[in-house]
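K.L.:
show me the folded form of this:
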Amino acid sequence: MAFVITRPCCNDASCVSVCPVNCIHPTPEEPEFRTAEMLYIDPESCIDCGACVDACPVGAIFPDGELADEDEPYLRLNADYYLDHDGEAGEAPLRRAPKLPDGDVYIAVVGAGPAAFYAAEELVRFGSVQVDMYDRLPTPYGLVRAGVAPDHAATKAVERTFASTERKKNFQYRLDVTVGRDITLDELADRYHAVLHASGASTDKKLGIAGEDLPGSVAATEFVAWYNGHPDHADDVYDLSSERAVIVGNGNVALDVARILLTDPDELASTDIAQHALEALRTSSIREVVILGRRSIADGAYTNSEFLSTGLVDGVDVVIDDADLTVSPQIAAQLDDGTVDSTIGSKVRLAREYAANGTHSADRRVVFRYLTAPTEVLGDSAVTGVRIVRNSYDAQGRVCPTGETSEISTGLVIRSIGYRGQVVDGLPFDEETGTVPNHAGRVVNTEGEHLPGQYVAGWLKRGASGGIGTNRFCGQETASVIVEDIVGGAMPTPPLHRDDVVAMLASRGVLPIDGGGWSNIDKAERTASRAVGSVRRKIVTIAKLREAATGPIPG
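P.N.:
Take a look at the predicted model:
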């Protein structure tokens, strides 16, 4: 979202002085300020902080998604100022935004997660670009809604940025539509100048060990979806009667799962956790979660902030044995001479602090075990334990099994070793990386040639790594190459018009949910949350989501 200066602008520059990114011009220091009719906000640089709104003495500044009809032209007026506008003599232009050819351009975005939205945010800055966002679920926001842990409300606040994009007049939802089933890629290509695929990486990676498919051995992707109320997993049932759970993996998702399993359910009740999950956790017997990492603490894939927050969970001890703090010879040398990467150094120091804390009085605990890998999930008809092997480093810093094995008793094993993309019908796919081959977002064939009108963003573009911030850069990069292709005339002209899509889907018994329908769902969930004292009570079945989308909303 960007802010826009409108008609009442008084030119007193109060907004200029509070802008943290210098995106309001001309400033009093610039010669043009003396004769300027009004001031202008650069939509490309605005960071949506709102400081200028509070500073404006005449109420002339509004979010671009909340402009009255008569003020819509001011969005273009603000942007036009920066097209080729020079600063003072000898300075580079403030910004050189591309000038798009005349006529509307239609873009279909497949997926409604962070990468999709960050790309859409860039595209809808151009009034002639019309973005239709498709998703197979009746709800948007992807893993922000169904993947971010319920107790990470601050992270979920990024939804406000997405909401500002969805309010744009050149943006519309077509939710509850499965591309590839309800409408084919060829049908989209016939109606849109470009199709941007940003459907994420929705499947889990396997451990490849015996017993992995036993009841009680589950994927973190599914478990996370279950407690976040994803409709695909609302009916899942997990046996939480064991006193110990084992998580295989050393990323942020592993810590999220451990934290949810051990946090007092009364604390989770105020979050947007799915009610079925909250009820199951209230009767859970799990008091210990063991997290296994095949390499050392220095190789932990979780962030230091997540590692630190694990130790801040009320009533939960963090347990690390000194024997598990071994690192590779190379890292050990870097720690000794002070040349170690600061992120790794902080992680090792924090782990040592946890290990040095001999006071473990809480009735719940999370145990970190490094240089430990599972070799078999044990049990006949259900999981009863996991066999593990101790690893060590050789002189070259490679991880090698030692042959020293042991067993951990448990009734629940959760693998958390990453997500993987799925094949998109009609596009090339790299099975090894789980991605669609591309150059900076342009989909390419086996010869490296760009497939006209086909683009990719997010995990499907680069693999399942990085968080929301990485997806911002990734989505923006793809949006920029789409704009380049529009300007350069490399965008194919569709033979048909996208205006017939809704009627075509209706003839197939598919009724897309638009922005109004999503607004109804959002209001219904927030209304229901008041009865249970949470921020949101998610609707977790497709049928009920569709019902809520049609309204009316109860008062």
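
K.L.:
rest of the way, CA atoms for contacts and neighbours
P.N.:
Will do.

K.L.:
ok but residue 478 is inside a helix, no?
P.N.:
Yes - according to DSSP: H, G, I helix; E, B strand; the rest coil, residue 478 belongs to a helix.

K.L.:
got the contact list for the longest strand along the chain?
P.N.:
The residue-count maximum for a strand in the chain (DSSP state E) belongs to strand 399-409. Contacting residues not belonging to strand 399-409 are listed as 244, 295, 384-394 [C-alpha atoms under 8 Å, 6 or more residues apart in numbering].

K.L.:
just the ones of these in strands?
P.N.:
Among the contacts of strand 399-409, the ones falling in strands (DSSP E) are 244, 385, 386, 387, 388, 389, 390, 391, 392, 393.

K.L.:
possible to save those residues as JSON lines with distance to residue 149 and neighbour count?
P.N.:
Formatted as JSON lines, the ones in strands among the contacts of strand 399-409 follow (distance: C-alpha to C-alpha, whole Å; neighbours: other C-alpha atoms under 10 Å):
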{"residue": "244", "distance to residue 149": "21", "neighbour count": "22"}
{"residue": "385", "distance to residue 149": "26", "neighbour count": "23"}
{"residue": "386", "distance to residue 149": "26", "neighbour count": "24"}
{"residue": "387", "distance to residue 149": "29", "neighbour count": "15"}
{"residue": "388", "distance to residue 149": "28", "neighbour count": "20"}
{"residue": "389", "distance to residue 149": "30", "neighbour count": "20"}
{"residue": "390", "distance to residue 149": "31", "neighbour count": "20"}
{"residue": "391", "distance to residue 149": "31", "neighbour count": "22"}
{"residue": "392", "distance to residue 149": "33", "neighbour count": "20"}
{"residue": "393", "distance to residue 149": "34", "neighbour count": "18"}
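
K.L.:
another sequence for comparison is provided below:
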Amino acid sequence: MGPRGGRRARAAARRPREEGAHALRRHHRGEIELVTRNKLRLAIVGAGPAGIYAADILLKAERNFDVSIDLFDHLPAPYGLVRYGVAPDHPRIKGIITALRDVLDRGDIRIFGNVRFGTDLTLDDLKRHYNAVIFATGAVKDADLNIPGIELEGSYGAAEFVSWFDGHPDVPRTWPLEAKEVAVIGNGNVALDVSRMLAKHAEDLMVTEIPDNVAEILKASPVTDVHVFGRRGPTSVKFTPLELRELGELRDVDMIVSDEDFDYDDAARAAVSGNKQVFVIDKVLQQWRQREVGQASRRLHLHFFAKPLEIVDDGTGRVGAIRYERTAPDGEGGVVGTGEIRELPIQAIYRAVGYFGSPLPGVPFDTKFGVIPNHEGQVMVHDEETGDARQVYGVYCTGWIKRGPVGLIGHTKSDAMETVRHLINDLGNWWNPESPDEESIVELLDERGIRWTDLDGWHRLDEHELALGSAEGRARIKVVPRDEMVDISRGEA
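P.N.:
Presented below is the predicted three-dimensional model:
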């Protein structure tokens, strides 16, 4: 049985509470009188930072009604991309879990893990049991890179690779690390995470929570060279200074940069002098230019002003090379093509050009941008009769599924504040649930045979993983198979 009040939280979750948050009564004059009761029943779909922040902000917000929040996630464990989207050698970033845990462990938010929205639970179900829903499902798929050859064998999405080395239960437990020369396309932090995990010696990861199956495959990797490609120059990268600096601290890995990439124009020089983050990044890169190289067993190459054009087939349907165009500054902070085409032999490629949201059954979705169409978190739908956008009452969104996969984890707080403000102000347009009592959703999931997990279950799984790690002198060893996670969480292992 887990500590930190989990047992009390579960007991509280089982107690029926008074129904409803409000009722509407329409007068003969067409006016609406709001008869307010004292509770909002809110469902939040997605138990990552965005969903947890939204719950916390609402509970702390100034309001004239009580709140009862149920947090749903398709995974048996909470924390979303903090658990499954951040490299295991980033304990400082993963430290945000401590703050998220503090929110959950207060016991005023219920968690239902291992519940898939759209199959186990539908939008109609939520309308029957809640006054409103906030979708905080993030963006977990790789954005497309439309160049010839991207479909060849040996071509992968960065998100898939990150999910694998983070022990996501829904991806294969094996990974074909067979290439000596690898390309990573992208100049953001995900590209650095992928590049670092490819270049880093597996022995240096053993102090982290890396799953055993991942460690064994990384140990056998034959990689010697990792090439990172960005179409713009060094002063236009999306890396954060901390991520970049950590890259240069890898043991037995040479950092290779080319002098030709540092012939700055006026716009680049202005960026260095006028932006502290760019200044630090430039300082790190300039230091790497002065390093002696040639003694390490692995090399990490940064190619700037390099626009990927094509992934070349080796003749067997596999990745054989990357063909790219050399670009040049356009004088305004952008780049233009030079017509100079280069080719570099590789045997695998990872695209780290961004994440993309996934549609949710019954919820409007923008297929172009991979988000739920919204106005400051209020979900909108195109009205075919008027041609205008209208609000979908009772449905809200926050985080990456709201604004797209940009910004750091901390930005989800401001997202959540905006969404929660509208949720509170929209009180007159909430749903009128038929069965708002808290026990009804538990009964529904049980009737459907859903093996859902709760906060106590997360505590059990957390303690189990910590114990596995402690036995081997490591921080944690993740349990990867979904069924095993659920069995441990439910006390059925």
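
K.L.:
hang on, the earlier thing: what about the following helix or strand past the longest strand of structure 1, how far off from structure 2?
P.N.:
Sequence order places strand 412-415 as the next helix or strand after strand 399-409 of structure 1, per DSSP states H and E. Aligned to structure 2 and superposed, strand 412-415 of structure 1 gives a mean residue distance of 0.8 Å (mean C-alpha distance after the TM-score superposition for structure 1).

K.L.:
measure residue 38 of structure 2 to residue 23 of structure 2 for me?
P.N.:
Applying C-alpha to C-alpha, to the nearest Å, the value for residue 38 of structure 2 to residue 23 of structure 2 is 11 Å.

K.L.:
circling back to that earlier point, buried set for the longest strand of structure 1?
P.N.:
For strand 399-409 of structure 1, a neighbour-count test (16 or more other C-alpha atoms under 10 Å) marks 399, 408, 409 as buried.

K.L.:
just those now: which is nearest residue 379 of structure 1?
P.N.:
For the buried residues of strand 399-409 of structure 1, the closest approach to residue 379 of structure 1 (C-alpha to C-alpha) belongs to residue 409, at 10.1 Å.

K.L.:
map the closest one onto structure 2.
P.N.:
Here residue 409 of structure 1 is matched to residue 345 in structure 2, going by TM-score structural alignment.

K.L.:
now swap in residue 311 of structure 1 and tell me
P.N.:
By TM-score structural alignment, residue 311 of structure 1 lines up with residue 248.

K.L.:
could you do residue 155 of structure 1 as well?
P.N.:
Here residue 155 of structure 1 is matched to residue 93 in structure 2, going by TM-score structural alignment.

K.L.:
now do the contacts for its match.
P.N.:
residue 86.

K.L.:
if we use 10 Å, what do you get?
P.N.:
82, 86, 87, 409 (C-alpha atoms under 10 Å, 6 or more residues apart in numbering).

K.L.:
same question for residue 535 of structure 1.
P.N.:
Counting by C-alpha under 10 Å, 6+ apart, residue 535 of structure 1 touches 150, 153, 269, 270, 271, 272, 273, 525, 526, 527, 528, 529.

K.L.:
tell me, how many residues neighbour the closest residue to residue 427 of structure 2 other than its chain neighbours?
P.N.:
Spatially, and ignoring its direct neighbours in sequence, residue 427 of structure 2 is nearest to residue 22 (8.0 Å; C-alpha to C-alpha, 6 or more residues apart in numbering). Counted with other C-alpha atoms under 10 Å, residues neighbouring residue 22 of structure 2 total 22.

K.L.:
and residue 22 of structure 2, how far from residue 292 of structure 2?
P.N.:
Counting by C-alpha to C-alpha, the gap from residue 22 of structure 2 to residue 292 of structure 2 is 70 Å.

K.L.:
and the end-to-end length of stretch 404-419 of structure 1?
P.N.:
Start and end residues of stretch 404-419 of structure 1 are separated by 30 Å (C-alpha to C-alpha).

K.L.:
just stretch 370-382 of structure 1 next, same as before
P.N.:
Terminal-residue distance, stretch 370-382 of structure 1 (C-alpha to C-alpha): 26 Å.

K.L.:
and stretch 289-301 of structure 1, by the same measure?
P.N.:
End-to-end for stretch 289-301 of structure 1, by C-alpha to C-alpha: 18 Å.

K.L.:
next, the buried residues of it.
P.N.:
Buried residues in stretch 289-301 of structure 1, counted by 16+ other C-alpha under 10 Å: 289, 290, 291, 292, 293, 294, 295, 296, 297, 298, 299, 300.

K.L.:
now do stretch 341-348 of structure 1
P.N.:
344, 345, 347, 348.

K.L.:
which part of structure 2 matches it?
P.N.:
Using TM-score structural alignment, stretch 341-348 of structure 1 corresponds to residues 275-282 of structure 2.

K.L.:
how much space separates whatever residue of structure 2 lines up with residue 191 of structure 1 from residue 463 of structure 2?
P.N.:
Matched by TM-score structural alignment, residue 191 of structure 1 corresponds to residue 129 in structure 2. Using C-alpha to C-alpha, we find residue 129 of structure 2 at a distance of 33 Å from residue 463 of structure 2.

K.L.:
and for residue 232 of structure 2?
P.N.:
Using C-alpha to C-alpha, one gets 45 Å for the distance from residue 232 of structure 2 to residue 463 of structure 2.

K.L.:
now do the SS call for residue 484 of structure 1.
P.N.:
Recorded secondary structure, residue 484 of structure 1: helix (three-state DSSP).

K.L.:
same question for residue 109 of structure 1.
P.N.:
Residue 109 of structure 1 is classified as strand under three-state DSSP.

K.L.:
what's near enough to touch it?
P.N.:
116-117, 119-120, 131-135, 173-174, 192, 194-199, 455-457.

K.L.:
strands along the stretch 1-150 of structure 1, start to end?
P.N.:
3-5, 24-25, 40-41, 61-63, 105-110, 129-135 (DSSP state E, counting those that start in this stretch).

K.L.:
corresponding residues in structure 2 for the third one?
P.N.:
Right, strand 40-41 of structure 1. Against structure 2, strand 40-41 of structure 1 falls on no residues (TM-score structural alignment).

K.L.:
which of the residues in the helix or strand hosting the match of residue 155 of structure 1 are buried?
P.N.:
Assigned by DSSP H and E, residue 93 of structure 2 falls within helix 91-94. Buried residues in helix 91-94 of structure 2, defined by neighbour count with 16+ other C-alpha under 10 Å: residue 94.
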